[in-house]
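> I would like to see how this sequence folds:
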Amino acid sequence: MTERPRSIRRRRFLQGAGAGMALGALGGASAAAAHPGRAGGRGKADLLLHNGRVVTMDGGFAPAEAVAVKDGVVQAVGSDSQLRRFTNARTEVVNLRGRTVIPGVNDAHFHPMGLGTNQPPLTLDLSRDAVSSIAEIRDLVAEAARSKEPGEWIRGFGWDQGYLAEGRYPTRHDIDEVSPNHPAALREWSGHALWVNSKALEISGITRDTEAPPGGEIVKDGDGEPTGLLLEGAAGLVSVPPFTEEERRQGMRMAVDIMHRQGITSITDAGVAPEMVSLYRDLQGSGDIRQRVTVMISAGTPDLREALVGVRGIETDPAWLNVSQVKVRVDGVPTQARTAWLSEPYVGGGTGAPVLPGDSLEEQLATLHEQVMTAHELGFQVGSHATGDRAIAAALDAYQAAVAEFGGKGLRHYIIHGDLTTPEDLERMAEAGFPVSFNPQIKRSLSHQLVDVIGRERTDYQWPYRSALDLGISVGSASDAPVVGVPDFRAGLAAMLTRKSLATGEVFGADQIIGLEEALATYTTAGAWQDRAEDWKGTLAEGMAADLAVLDGDLLDTPAEDIVDIPVSMTVVGGEVVYDASNDAPAPTASPASAASGLARYMSTGCCDV
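Below is the predicted model of the structure:
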């Protein structure tokens, strides 16, 4: 057999395939073999990883030594001596030298287009890693203006007012002088605030007399003039041109590259327009990206019923492109934005409200029920963005009404975020079989800032992993990228194991700490269960999809706080090596600056639809 201890070549994703090939043939034997009920491949292995610690997540937590891959699925798992018989001269062999292999990360809530198009050169990097003051942002805008033709837009993303040296929110006056002929739109880290210059206000027709849409705010100065800061729905008044088709493709390729560097092999793209299905189909079919994607169609799509019937008719291979979910957005976030819908007031007053369409609470709740009923009737799984306890309860009410009307259908409707799910509603979820998707990386980065917003008791309780798992609820974990900057499951593991603030080291909710096996399951088996794909992905058992990540260290013996520093050295999707650190730049890790950059946006405006 051929020993390759340090690196292995990347196989071509689609050997002999041309652009425009049918998606059903995507990945050749790999995609076909990854469907439910398939046995492990016969003959000699294509790839063997040995002399390591292979954590299968297939019952028990004791690691094996080796894993063999054939035709895109796991052929066998066991000891080095047991698996040596699966090799010959054509087998790619990797000596792990004690490194850890885990099932590929299934990130249960992700915004890949937002992540990719927020990267340079498409968008200025204004994160805490890149800038520390309004003055530095002004310099970047000035540089961008010099490189663009007059009238071209300048985009930026990631600024966090909490970490700017000036200690204040920015205004249009800060950048007007350096960009008089270029409209500039700089989105805050959470996506719920937009900073623009005077040129952008002029082009968009925003004046002192412009009314903000419901739930939005045009921030004005003492003279009643717009400052250039637009909050929530008011940001939609700015007519920033969409990214071109080629820019969107470039952004998606960059996003998938980031995922592979982080060991992510499956994602749920949360809340997209139906047109994204065709884009994914084209990118996967042409070999531009190799990533398993579950698509959530936004419930806010016009003519939702017609749209769902339409996407259901698009031929896809569900092992790679699973169009089966609908995203409903019930409320905002329990941060400085104070847009989560709570039963008890925020510190300082107010309880937030739903963000659903409707002129009254009754109309908003009717919209919620209509969206859930439509999706459920058509056989689509529903995930509801609900962070406040009242929003979560309302979503569960809608789920139970749909089940009562049409039967369960095995759809596994779930709560997205679920920050402040009450113990009573956790019990209701456990009884009904409704799962939840939590956000530990956000917990790690923001807890220290929330005490002044929702109080210490609710901050400690937020994302109650221990309580949910003890009730038997299936709990997934997700990054909500690009909110967190780099989507880093290792930071999420550290958060679940310690509940410590990244910034202060203080523990928030020690009674909700869980163990490593439970935490890793939230990123692997629970994500597969959420996707209703647990019979073919999520574990490294014989016949399961060969999606895996190699960590350059011993995960099982690493102290919880140090897990975040273990590099990802290799990622395999459907049996193909898509990332090999020895042949590539090292994957970025989540530094305090990068993590807080994305989180700042969540604090001020919310998480999603970026």
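
> C-alpha from now on. contacts and neighbour counts both.
OK.

> ok, the nearest residue to S79 once chain neighbours are set aside - how many residues close by?
Distance criterion Cα to Cα, 6 or more residues apart in numbering; nearest residue to S79, sequence neighbours excluded, is E65 at 4.8 Å. Counted by other Cα atoms under 10 Å, the residues lying close to E65 total 23.

> Same question for G433.
18.

> what's near enough to touch it?
By Cα atoms under 8 Å, 6 or more residues apart in numbering, the contact set of G433 is 412, 473.

> separation between it and A145?
G433 sits 53 Å away from A145, going by Cα to Cα, to the nearest Å.

> Show the contacting residues for the residue nearest to S79.
Contacts of E65 by Cα under 8 Å, 6+ apart are 50-54, 77-80.

> Also T459?
447, 450-451, 508-509.

> and it, what element?
Taking DSSP states H and E as the criterion, T459 maps to helix 440-461.

> list the buried ones in that helix?
For helix 440-461, the buried set under the neighbour-count rule, 16 or more other Cα atoms under 10 Å, comprises 440-451, 453-454, 456, 458-461.

> Please generate a structure for the following sequence too, so the two can be compared:
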Amino acid sequence: MTSTFNKLLLVCFAGTTLCEPLVSCAALPIADTLFVNGTIHTLDTGSTTVVDGALAITNGTITCVGTEVACKPAVGNSTKVVDLNGKAVIPGLIDTHIHPIDAGRAMLGCSLRFQQLTQDALRKVIQACLDRQPGETGLLMVTEFDREGFTTINGPGNKAMLDLLNTTRPIGIVASNQHNVFVNSKTLQLLNITRDTPDPPGGRIGRDSKGEPTGFLEENASGPVRELGGDRGISQIDASIAALAQLRQKGITTILDALQGRHDAWTKLKAQGDLTVRVFTCFGVFGSLDFPSIVAQAQDVKKTLDSGALVANAPGQIWRHVKFFTDGVLPEVSQSGFLLEPYLVDSGNGTWVPGKNFGIPNSNQSQIMEIITRTLDAGLNIHLHAVGDAAVRSVLNAAEAMNRTFRPSDIGIAHAELVAVDDRQRFGKLGIPVIASYQWAQKATYWADLNEKALGPERMSRVEAHAVLNDQGTLLAYGSDWPVDPLDPFLALSIGVNRQGDPQNRNSHASFGPQFVGRLDQLPGLSREVALRGMTTAAAKYLDSSDSIGSLEVGKFADLVVIDRDYFDEAAVPNEQLARNKVLLTMVGGRPVFTDNSTTFLPAEWVAESDRLNSNPVVKSISPGNILSRAVTGRACGSHFGHAH
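Below you'll find the model as predicted:
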């Protein structure tokens, strides 16, 4: 951080008037809570840190930041004064690309937990799920399937591997990247998919050398399986409750649900007083190119469900984004990310040469222009999935051809994992942010072996170029993509800075074995401040909410996190330990929604409220293994492949 103020009042809030410089703080409103003796990282424009600082909260809003002496006039008979014992305070974390309801269903359903499994081990997990549901006849949806790892051990997957299960039920196994599904013969029969079924637009039916369906359905071809699975027998409100428990534990106070249709789960939870995160939602229809219908539906949802202006002490739901996919994912077994040059293929003599597959584009440039234009003209914002360098260029070209000025909130490109060198400066010039998942910049199963060879060394040298894009003027906002990956923001921050995993963090690929230890490449990492701003100020800017959230300043909402060790103190937390921090307190609009059980300095009633939220029967029903941290149990070989995005 660039400046530290000790024994200095930054600002004073008196009624509706900012007082600076300060003569007297006698007019400070009486605070509900006053934190004292903390290291407060405001992340304001001056990157100010207040050592031995104080922070006052009134009606969910920050009313004083400064020294304890300066903020003392805010103390009244009802003020709760909390001594932080020197702990660090940062703004509440903002995740701008996440799938909370999918994650909740995964935690409550049948999950393979990201394990790299043999055929027998995979069937054992699924059979146990089947046996827990005697009498069920509908499709069993299984999640968090490490498809690439499974292929490494078992060779190309085939529906026959699933047909050995002791069941007559249809089975659908969703890859952890969420872009393809593995099904048994029963599912193919129900969907009437045969060797004569053509590939749908934007999708691919996997076929063996004889032309028979293998059971793998890529991209838009997987849509019918998802429809057949429905809600998996898990309601949206139960899935939401499960997800919220993890979000508040990780210090996440605002999210952007990256793909969702109309639902009333957040409405119900808010009415119960149990909505513990601010929710922005991207309305989307997976695989649809009916742009007029998509935008019309998004407008209707906004009219009926959007909460309106953000309220400090009453988190609500915002429906102001449309989601659209331009391509798929990069790994060799899928090859659905749209590339400027084709994927490489094994020539048979140990060398890899250009093949014929450029990926699976979901739309052309004119279609991208149409969906952007319709969305923006309707007063909405658009969130575009673009992974490969050709997909990214298509979006940038479309935006440039529109010849209009964009606000940072207008268009966001999610992922941009592979960007052509010539395109790196275009994001900043056009005003288009990148929503980046820092944790993908580590040595990992999804970059290893065949995946690395299919992309080749030149493309591998420019994957996940977060710091390069930032240096070229790109606004970087963070998105976890949970449940594509475990929810672990401090691991993500660590990888963003170091471009390597942490062997002592079980969510990191570095914990899988020595082949995944060390830097991914020689590209620079982010600074600690830039990385954290991606989860705070930059994320708030992308969500067009900088006036309310993202930093700890007078007049902004009291969304904050108290952490075990100071993220910015390089002596206390060296780079190799950045992924090992933990959240002690999460507060949303002045309301404590999570307290860590190890804390002794927080008020007993805050701990009791945290315990009440976590005593919900849905939360208590989650199997500890289904919290979706990466499990190493079952990983059976020294050469691993993993999930994509």
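
> Report the TM-score for the pair.
Put the two chains on top of each other and the TM-score (TM-score structural alignment, normalised by the length of the first structure) is 0.82; 554 aligned residues with a Cα RMSD of 3.3 Å.

> what's the helix or strand hosting Q367 of the second structure packed up against?
Under the criterion of DSSP H and E, Q367 of the second structure resides in helix 365-377. The elements that helix 365-377 of the second structure packs onto, with contact taken as 3 or more Cα pairs under 8 Å, 6 or more residues apart in numbering; DSSP states H and E, are helix 291-305, strand 381-386, helix 389-401.

> now do 6 Å
Packed against helix 365-377 of the second structure, as judged by 3 or more Cα pairs under 6 Å, 6 or more residues apart in numbering; DSSP states H and E, are the following elements: helix 389-401.

> Which part of the first structure matches the next helix or strand after the helix it packs on?
Counting by DSSP H and E, the next helix or strand C-terminal to helix 389-401 of the second structure is strand 411-415. Mapped onto the first structure using TM-score structural alignment, strand 411-415 of the second structure spans residues 413-417.

> now the matching stretch, how far from the chain's geometric center?
Offset of stretch 413-417 of the first structure from its chain centre (Cα atoms, centre = their mean, to the nearest Å): 13 Å.

> related to what we said a few turns ago, dump the contacts of T459 of the first structure into TSV; add distance to A108 of the first structure as well.
TSV is the format used below for the contacts of T459 of the first structure (distance: Cα to Cα, whole Å):
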residue	distance to A108 of the first structure
S447	21
L450	24
V451	27
F508	23
G509	23
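
> okay, now S437 of the first structure: neighbour count?
For S437 of the first structure, the count of nearby residues is 29 (other Cα under 10 Å).

> Specify the local secondary structure of it.
Three-state assignment for S437 of the first structure (DSSP: H, G, I helix; E, B strand; the rest coil): strand.

> Helix, strand, or coil at the residue nearest to S127 of the first structure when sequence neighbours are not counted?
Nearest residue to S127 of the first structure, sequence neighbours excluded (Cα to Cα, 6+ apart): G158, at 4.3 Å. Following three-state DSSP, we place G158 of the first structure in the strand state.

> so what corresponds to P559 of the first structure in the second structure?
Checking TM-score structural alignment: P559 of the first structure goes with P574.

> which ones are touching that match?
If you count contacts by Cα atoms under 6 Å, 6 or more residues apart in numbering, P574 of the second structure has none.

> Let's see that with 10 Å instead.
For P574 of the second structure, the contact set (Cα atoms under 10 Å, 6 or more residues apart in numbering) comprises 567-568.

> What distance do you get for it to S494 of the second structure?
Distance from P574 of the second structure to S494 of the second structure, by Cα to Cα: 10 Å.

> Now do the shared contacts for these two.
What both P574 of the second structure and S494 touch, as defined by Cα under 10 Å, 6+ apart, is the set Y567.

> Tally up the residues packed near D129 of the first structure, please.
The burial count for D129 of the first structure: 17, using other Cα under 10 Å.

> right, and the secondary structure at it would be what?
Assignment for D129 of the first structure (three-state DSSP): coil.

> Could you double-check that it lies in contact with S597?
Yes. D129 of the first structure lies in contact with S597 (Cα atoms under 10 Å); the separation is 7.4 Å.

> Counterpart of E542 of the first structure over in the second structure?
Under the alignment (TM-score structural alignment), E542 of the first structure maps onto V554 of the second structure.

> what about L194 of the first structure, which helix or strand?
Counting by DSSP H and E, L194 of the first structure is found in strand 193-196.

> er, A121 of the second structure I mean
helix 119-131.

> can you tell me the mean distance of that helix from the first structure after alignment?
Its aligned residues in the first structure lie a mean 2.4 Å from helix 119-131 of the second structure after superposition (mean Cα distance after the TM-score superposition for the first structure).

> Any chance you could list what contacts that helix?
109-112, 115-118, 133, 136-137, 140-142, 145, 150-151, 153-154, 157, 161-167, 169, 171, 173, 634-635.

> show me what contacts the match of E542 of the first structure?
The contact partners of V554 of the second structure, by Cα under 10 Å, 6+ apart, come to 10-13, 18, 42, 55-57, 61-65, 548.

> same thing but 8 Å
Listed by Cα under 8 Å, 6+ apart, the contact partners of V554 of the second structure are 11-13, 61-65.

> Then A593 of the first structure?
127-129 are the contacts of A593 of the first structure under Cα under 8 Å, 6+ apart.

> Over to S597 of the first structure?
Applying Cα under 8 Å, 6+ apart, the residues contacting S597 of the first structure are 127-129, 158-160, 189, 483-485.

> among those residues, which ones are buried?
Listed as buried from the contacts of S597 of the first structure are 127-129, 158-160, 189, 483-485; burial here means 16+ other Cα under 10 Å.

> Just give me the residue right at the centre of the first structure.
F110 (2.2 Å; Cα atoms, centre = their mean).

> how about that one, what's its match in the second structure?
Aligned partner of F110 of the first structure by TM-score structural alignment: I98.
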